[in-house]
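Q: build me a structure from this.
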Amino acid sequence: MTTSEQQHRTKRIALVTGCSSGIGKELARALNAQSDIRVYATARRLQSIRDLENEGMVILELDVTDAKSIKNCISTIKSNEGRIDILVNNAGITHYSPAIELPDKDARDIIDTNFFGLINVTNEAAKIMVDQRSGLVVQIGSVSGLVSNPFSSMYCASKAAVHAWSDALRMELAPFGVKVVIVQPGAVKSELANNAIPEMNQRLESTGTLYERIREYIVKRSTYAVDRGMPAKDFAERTINAVLRANPPAHYVTAPLSMQMRILYHLPASITDYILSYVAGLHKLAEMVRRESNEQK
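A: As a prediction, this is how the structure comes out:
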């Protein structure tokens, strides 16, 4: 066996989902920077991750909402490497919309991708980790899963579900030497938010929304991560350094607004509601509605 082959066999094998842009791409790069890790970067479209292949990673097609795609991806890695040591579940989508105005299809897409997609990938990879009695599962959640924000209710719900499911998973896999870390970032600059904003603007213009009069607040809230969030590269490097520790934290929190949201999580709901409603412009809308009601009496 050559020295190159020996080095290849001693490397830990990492699988990262949702690598087409932003956070996922940078997480793959941060893992690839580790000399003892071989990275399998995945996305629905291989063309979107050709640059990662050029950087020395293995690229595979993976649609986390397709059971066959998941099985094919995991079996390919198992066949090539014989193991999976690290799984980073990053694939996700979001929609900015008033809760009762979000179309059912969009709502289901969010849950299917962010929650069931994550579950199904984890289940397949975890079976391998259990057999080898070691492994690390990293779930990219969000502080929005701790405290729900107006106009992103379904995204918040999906991340809350990820947190709850993964907390149970962490305890269940511990006897087999498999660790589970839930990453709860605050505002991070990513294509996820960039892609959702035009769609949100179109929805507000075409649906006759109840919230037309506070549109400026909704737009401002949805662009916060784009304007003031942590660069995805910085987030990825911090996160990978944290989760690769010998004893990684059960929950890892970083990026702007992360600590503030955790504080809000522990405050009485009346205070949290007041603060978030004020930021979202709902206080202004409430005043308008009261004024109109009084005028009609």
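Q: going by C-alpha atoms from here, please, whenever you check contacts or count neighbours.
A: OK.
Q: what are the buried residues along stretch 222-242?
A: Residues 222-223, 225-226, 229-233, 235-240, 242 are the ones in stretch 222-242 that count as buried (16 or more other Cα atoms under 10 Å).
Q: what sits up against it?
A: 22-23, 26-27, 30-31, 96, 183, 186-190, 193-194, 197, 248-249, 252, 254-256 (Cα atoms under 8 Å, 6 or more residues apart in numbering).
Q: helix or strand for the residue lying closest to residue 278 once chain neighbours are set aside, which one?
A: Nearest residue to residue 278 in three dimensions, chain neighbours excluded: residue 284, at 7.7 Å (Cα to Cα, 6 or more residues apart in numbering). Taking DSSP states H and E as the definition, residue 284 sits inside helix 282-296.
Q: distance between stretch 240-257 and the chain's centre?
A: 14 Å (Cα atoms, centre = their mean, to the nearest Å).
Q: end to end, how far does it reach?
A: 20 Å (Cα to Cα, to the nearest Å).
Q: for it, buried residues please.
A: Buried-residue list, stretch 240-257, by 16+ other Cα under 10 Å: 240, 242-243, 249, 251-257.
Q: narrow those to those in helices?
A: Within those, residues falling in helices by DSSP state H are 240, 242-243.
Q: the structure of the following sequence is requested for comparison with the preceding one:
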Amino acid sequence: MAADKKVVLITGCSDGGLGSALALSFHKTGHRVIATARDLSKLSETRSAGIEELQLDVTSSESIAKCAESLTKITNGSLDLLINNAGGTDNSPMMDTELDQMRKLFDLNTFSLVSTTQAFLPLLLKTPNAKVINHISMAAYIGVPFQGGYNASKAAANALTETMRLELAPFDVQVIALMTGMVKSNILNNRATKKLPEKSIYNVLPGGLKAMYADGSHLWTKNTPDAHTWADQMVTKMSRVRCPYIIWGGESVNLLRLTTHMPVGTLDGTLRKISQLDEIEKAVKKR
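A: Okay, the predicted model is just below:
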């Protein structure tokens, strides 16, 4: 393995996801990529490309420590770029949300950014212009209905990223927020199996909450990039010596930047429509 190749470790690289797409894109641009996942059997895409892999469960301190030790051995203590990509979603109205599930979501989407970065920091400190990239989401800025736990975990992750950016800057470690809008990937597939509790106050539509419990593909448009197109664009931006503190990508991110200048009612109207809250309100009023 060429010693001059920059080493990139990416968490959450399971097949069909954005982590896998990033790993493949970094690999084809000449980086030494270490793809990680909790379940190594789900790394067939990166494995077929000849990408190195390590097992990593970002919610397990033991797994994180073991991965950091293994990486130190196979790269001789080298790490140029840590991408905290692992994450998950959960859809339910706040009044139906199970708090234990919400805590697990924060463990995965928020607290893991700290624990993983802490573990790999000794390697990053040895590297000039090292980078930590935390994969956030436009949900950090917009209170999309029926995914409050996810929104909150990403908003908290964004706040942590801002703090980490300031705290690690004196040590020449860049901390960057990867702010992603809509991208065609499998992250929303688990929505198809979700159902409202029978006694939920939102269970008033004959067809249920189709908009929020489908696989998410109904939200895609002709402008929604596929995962590999998105990844190629992001890798180009991440590969710069000095990066902006936020890297934007995916559909709707430009719209997100305008939301602070939009009337609240305009944004609310859009969110109510895509989440079927407008239909729910009509159904409730007809009772």
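Q: any chance of the buried residues of stretch 240-257 of the first structure in JSON lines, plus distance to residue 172 of the first structure?
A: Shown next, in JSON lines, are those (distance: Cα to Cα, whole Å):
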{"residue": "240", "distance to residue 172 of the first structure": "23"}
{"residue": "242", "distance to residue 172 of the first structure": "22"}
{"residue": "243", "distance to residue 172 of the first structure": "19"}
{"residue": "249", "distance to residue 172 of the first structure": "16"}
{"residue": "251", "distance to residue 172 of the first structure": "16"}
{"residue": "252", "distance to residue 172 of the first structure": "19"}
{"residue": "253", "distance to residue 172 of the first structure": "22"}
{"residue": "254", "distance to residue 172 of the first structure": "26"}
{"residue": "255", "distance to residue 172 of the first structure": "29"}
{"residue": "256", "distance to residue 172 of the first structure": "32"}
{"residue": "257", "distance to residue 172 of the first structure": "31"}
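Q: ok, the residues you listed vs residue 264 of the first structure, which is closest?
A: residue 257 (10.4 Å; Cα to Cα).
Q: would you mind finding the match for that closest one in the second structure?
A: By TM-score structural alignment, residue 257 of the first structure lines up with residue 252 in the second structure.
Q: I'd like the distance between the aligned residue in the first structure for residue 276 of the second structure and residue 155 of the first structure.
A: For residue 276 of the second structure, the aligned residue in the first structure is residue 281 (criterion: TM-score structural alignment). Here residue 281 of the first structure is placed at a distance of 20 Å from residue 155 of the first structure (Cα to Cα).
Q: over to residue 95 of the first structure?
A: For residue 95 of the first structure, the distance to residue 155 of the first structure - Cα to Cα - is 7 Å.
Q: same check, this time on residue 248 of the first structure
A: The separation that residue 248 of the first structure has from residue 155 of the first structure, given Cα to Cα, amounts to 26 Å.
Q: for residue 84 of the first structure, same thing?
A: With Cα to Cα as the criterion, residue 84 of the first structure and residue 155 of the first structure are 29 Å apart.
Q: of the two, which one has the most company?
A: Per other Cα atoms under 10 Å, whichever of residue 84 of the first structure and residue 155 has more neighbours is residue 155, with 26 against 23.
Q: nearest residue to the more buried one in space, please, no chain neighbours.
A: residue 94 (5.6 Å).
Q: can you check residue 87 of the second structure too?
A: Using Cα to Cα, 6+ apart, the closest residue to residue 87 of the second structure is residue 109 (4.9 Å).
Q: what's around the counterpart of the one you found in the first structure, how many residues?
A: In the first structure, the residue matched to residue 109 of the second structure (TM-score structural alignment) is residue 114. Using other Cα under 10 Å, residue 114 of the first structure is surrounded by 27 other residues.
Q: do you know how far the alignment partner in the second structure of residue 62 of the first structure is from residue 218 of the second structure?
A: Aligned by TM-score structural alignment, residue 62 of the first structure pairs with residue 56 of the second structure. Per Cα to Cα, residue 56 of the second structure is found 32 Å from residue 218 of the second structure.
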